[in-house]
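Asks: just a sequence and a predicted model for now, questions to come.
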Amino acid sequence: MEFTSPEAQERYAALVRALPQVVVGLDFDGTLSPIVEDPTAARIHPEAAPVLRALAAEVRALAVVTGRPARQAIALGDLDEVGTALREAGTELYVFGQYGNERWSASRRRIVSPQPPHGLATFLRELPGVLREADAADAWVEEKGLAVAVHTRRLPEPGEAQRRLTAPLTALAERHDLAIEPGRHVLEVRAPGMHKGIAVRTVVEEVEAGGILFAGDDLGDLEAFEAVAELREEGLATLLVCSASEEQVALVERADVVVDGPDGVLELLRRLTADAAAARG
């Protein structure tokens, strides 16, 4: 765990003091769950559940904000069970899936979701031809209901394959009035107008939070980082945490704290819980 500046250390101390009014927002892949070659095989870190339960007693709410479909994140993270435990501690757990297009809470137990965007079905029909032309026919295409993710992790030189695909997939998405979101060896195509920053602001406003911590690992979390920075200017206690990796460094320069992957995220949350308890005396 590394603070990026003296100001970052001061922000951490202010967050500890405000913790009963704080929302803790967490990405899933690369933050709560280690990155794996097959995203369907991902699982929440085995130590995450007890860490989140302990933290729940100190904060206003917890929110998982992910690009995954909400139902998938709930299943892979055992978040239904975690949410029940958090509710017993008097704290709500929210899940914002597909960058905020879907939402679920432990109290309501129902996923609220819009219809798939117009143009997505046509995009899917035209996608194989674009992949062949970019010499990426073997990229794994994940249909997510409201979005389509093109994964290059299984291809030779996945970073180069992603760079090769970015321009043609962007052009195809724009022809169908869709947006493209780059991630760690993945390009996701979905409806424009929603992103993790909106989800962060939504939960902060709904619970009338006095602070927000957000932890993420890649470009899909950039809008959430920007939203937290704006909330800081509005007077909220904030902390930005980068779950760092060799694959993605885009968030490092924007973060207050840089940690080593999901292990480091949980170490930070443990410290936050302990420091809150110590502050109470």
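Replies: Yep, it's here.

Asks: CA atoms for contacts and neighbours, from now on please.
Replies: Fine.

Asks: now residue 160: how far from residue 135?
Replies: When distance is defined by CA to CA, to the nearest Å, residue 160 is 11 Å away from residue 135.

Asks: what's the answer for residue 114, then?
Replies: Applying CA to CA to residue 114 and residue 135 gives a distance of 34 Å.

Asks: those two: who's more crowded?
Replies: Summary of the neighbour comparison: residue 114 and residue 135, criterion other CA atoms under 10 Å, with residue 135 having more neighbours (13 against 8).

Asks: please compare the first structure with the one that follows:
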Amino acid sequence: MTEGLEAILDDPAGAVIGLDFDGTLAPIVPDPEAARIHPAGPGVLARLGDLVGSLVVVTGRPAGTAVEYGSLARVPGLVVLGHYGLERWEAGRLTAPPPHPGLDLVRAELPRLVAGLAGARIEDKGRSVAVHTRRASAPQAALDALREPVGALAAATGLAVEPGKFVLELRPPGMDKGVALGAFLEERSARSVLFAGDDLGDLAAFAAVRASGLPGVTVFSGSAELSVEADLVVDGPSGVVGLLGSIADALSARRPV
């Protein structure tokens, strides 16, 4: 960990700072549409955008939604990779492939699968569809009941299932946060990397940090059972923003006057 942080501080122009959105920059809330970035987040990211080589948000959300909910449009040089890397937002421009054809059948069938589970909620993200059980009376039991039928629906439509905290998301296969982050590191000729995340989907990005061979730091801001995968554990989005602020302070202090 110390090596990775020192590499970022010693050579900020070669550093990539990668971040998940929900649970990392924004607190987890019962309604995903109500999620918003930590109040200090946009300011800290704007500072970092002027200090490091590359700043990237890698999220399962649509890229445009993350930009809106995170007030990210004015962060210098920021890239947002949405839908686990299928979408890219950069300098106000969004690029993405056509939606997967299997999503039409998912939209038709998923309401039937969740009909008997009070509190289960479907979220249509455009290029993926998720079912949340956080509001169910027994969230874990509802999630467990959905695993098999959702998996069968994914197999029938050629989609992949992305599990998370009380959520199962059906999305196009072949892309995850690790693939997205690894490609971005190569694109930017990174010389060091930090990635912060909070959920199962972020473990692929942690693995990409290790596989890159670069001096790196993985930061976890979520539940304790996954913290063993990270170099550093912080207390939710406030801890992430505090860490990023400390890095920005240290880089500013080292900048020539």
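Replies: Received it, and whenever you're ready, just let me know what you need. Not measured: the values here are computed from a predicted model.

Asks: can you calculate the TM-score here?
Replies: Superposed pair, TM-score by TM-score structural alignment, normalised by the length of the second structure: 0.94. Supporting alignment: 256 aligned residues with a CA RMSD of 1.6 Å.

Asks: what's around the alignment partner in the second structure of residue 11 of the first structure, how many residues?
Replies: Taking TM-score structural alignment as the alignment basis, one finds that residue 11 of the first structure is matched in the second structure by residue 4. Using other CA under 10 Å as the criterion, residue 4 of the second structure is surrounded by 20 other residues.

Asks: can you tell me the helix or strand for residue 57 of the second structure?
Replies: With secondary structure defined by DSSP states H and E, residue 57 of the second structure is part of strand 54-58.

Asks: now do that strand: which range of the first structure does it align onto?
Replies: If you align by TM-score structural alignment, strand 54-58 of the second structure falls on residues 61-65 of the first structure.

Asks: and that stretch, how far from the second structure on average?
Replies: In the superposition with the second structure, the aligned residues lie an average of 0.7 Å away from stretch 61-65 of the first structure, counting by mean CA distance after the TM-score superposition for the first structure.

Asks: chain center to that stretch: distance?
Replies: 9 Å (CA atoms, centre = their mean, to the nearest Å).

Asks: same question, stretch 29-44 of the first structure
Replies: How far stretch 29-44 of the first structure lies from its chain's middle: 12 Å, per CA atoms, centre = their mean.

Asks: what's downstream of the strand holding residue 57 of the second structure, the next helix or strand?
Replies: Counting by DSSP H and E, the element after strand 54-58 of the second structure in chain order, helix or strand, is helix 63-70.

Asks: which other helices and strands does that following helix contact?
Replies: When contacts are defined as 3 or more CA pairs under 8 Å, 6 or more residues apart in numbering; DSSP states H and E, helix 63-70 of the second structure sits against strand 79-82, strand 87-90.

Asks: dump those into CSV; add mean neighbour count and distance to residue 136 of the second structure as well.
Replies: CSV is the format used below for these (neighbours: other CA atoms under 10 Å; distance: least, CA to CA, whole Å):
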stretch, mean neighbour count, distance to residue 136 of the second structure
strand 79-82, 28, 27
strand 87-90, 20, 31
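
Asks: can you put these in TSV and add distance to residue 160 of the second structure?
Replies: Supplementary listing: those in TSV, determined by distance: least, CA to CA, whole Å:
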stretch	distance to residue 160 of the second structure
strand 79-82	16
strand 87-90	17
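
Asks: residue 24 of the second structure: which of those is closest?
Replies: With CA to CA, the closest approach to residue 24 of the second structure among those belongs to strand 79-82: 14.3 Å.

Asks: whereabouts in the first structure does that closest one align?
Replies: Using TM-score structural alignment, the residues of the first structure aligned to strand 79-82 of the second structure are 94-97.

Asks: the matching stretch vs the second structure, average offset?
Replies: Looks like 0.4 Å for stretch 94-97 of the first structure (mean CA distance after the TM-score superposition for the first structure).

Asks: show me the contact partners of that stretch.
Replies: Outside stretch 94-97 of the first structure, the residues within contact range by CA atoms under 8 Å, 6 or more residues apart in numbering are 61-71, 73-74, 102-106, 199.

Asks: 6 Å - rerun?
Replies: Counting by CA atoms under 6 Å, 6 or more residues apart in numbering, stretch 94-97 of the first structure makes contact with 63-70, 102-105, all of which sit outside it.

Asks: and the two most separated of these?
Replies: For the contacts of stretch 94-97 of the first structure, with distances taken as CA to CA, the pair at the greatest spread is 67 and 105 (16.4 Å).

Asks: tell me how many other residues surround the counterpart of residue 224 of the first structure in the second structure.
Replies: Residue correspondence to the second structure (TM-score structural alignment): residue 224 of the first structure is matched to residue 205. Counted with other CA under 10 Å, residues neighbouring residue 205 of the second structure total 26.

Asks: is the match of residue 11 of the first structure within a helix or a strand, and which one?
Replies: With elements taken from DSSP H and E, the one containing residue 4 of the second structure is helix 2-10.

Asks: how far apart are that helix and its match in the first structure?
Replies: Averaged out, helix 2-10 of the second structure is 2.8 Å away (mean CA distance after the TM-score superposition for the first structure).

Asks: returning to that earlier point: got a markdown table for the contacts of stretch 94-97 of the first structure, with distance to residue 83 of the first structure too?
Replies: As requested, the contacts of stretch 94-97 of the first structure are exported to a markdown table (distance: CA to CA, whole Å):
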| residue | distance to residue 83 of the first structure |
| --- | --- |
| 63 | 10 |
| 64 | 11 |
| 65 | 14 |
| 66 | 16 |
| 67 | 19 |
| 68 | 18 |
| 69 | 17 |
| 70 | 13 |
| 102 | 17 |
| 103 | 14 |
| 104 | 10 |
| 105 | 8 |
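
Asks: out of those residues, the closest to residue 40 of the first structure would be?
Replies: When the contacts of stretch 94-97 of the first structure are compared for distance to residue 40 of the first structure (CA to CA), residue 68 wins out at 10.2 Å.

Asks: please name the nearest non-neighbouring residue to the closest one.
Replies: residue 98 (5.1 Å; CA to CA, 6 or more residues apart in numbering).

Asks: over to residue 250 of the second structure?
Replies: In space, residue 250 of the second structure comes closest to residue 9 once its chain neighbours are excluded; the distance is 7.3 Å by CA to CA, 6+ apart.

Asks: what of residue 206 of the second structure?
Replies: Spatial nearest neighbour of residue 206 of the second structure, chain neighbours left out: residue 218 (6.0 Å); criterion: CA to CA, 6+ apart.

Asks: surely that neighbour is within a helix?
Replies: No - the assignment for residue 218 of the second structure by DSSP: H, G, I helix; E, B strand; the rest coil gives strand, which leaves it out of any helix.

Asks: aligned to it, what sits in the first structure?
Replies: Under the pairing rule here (TM-score structural alignment), the equivalent of residue 218 of the second structure within the first structure is residue 240.
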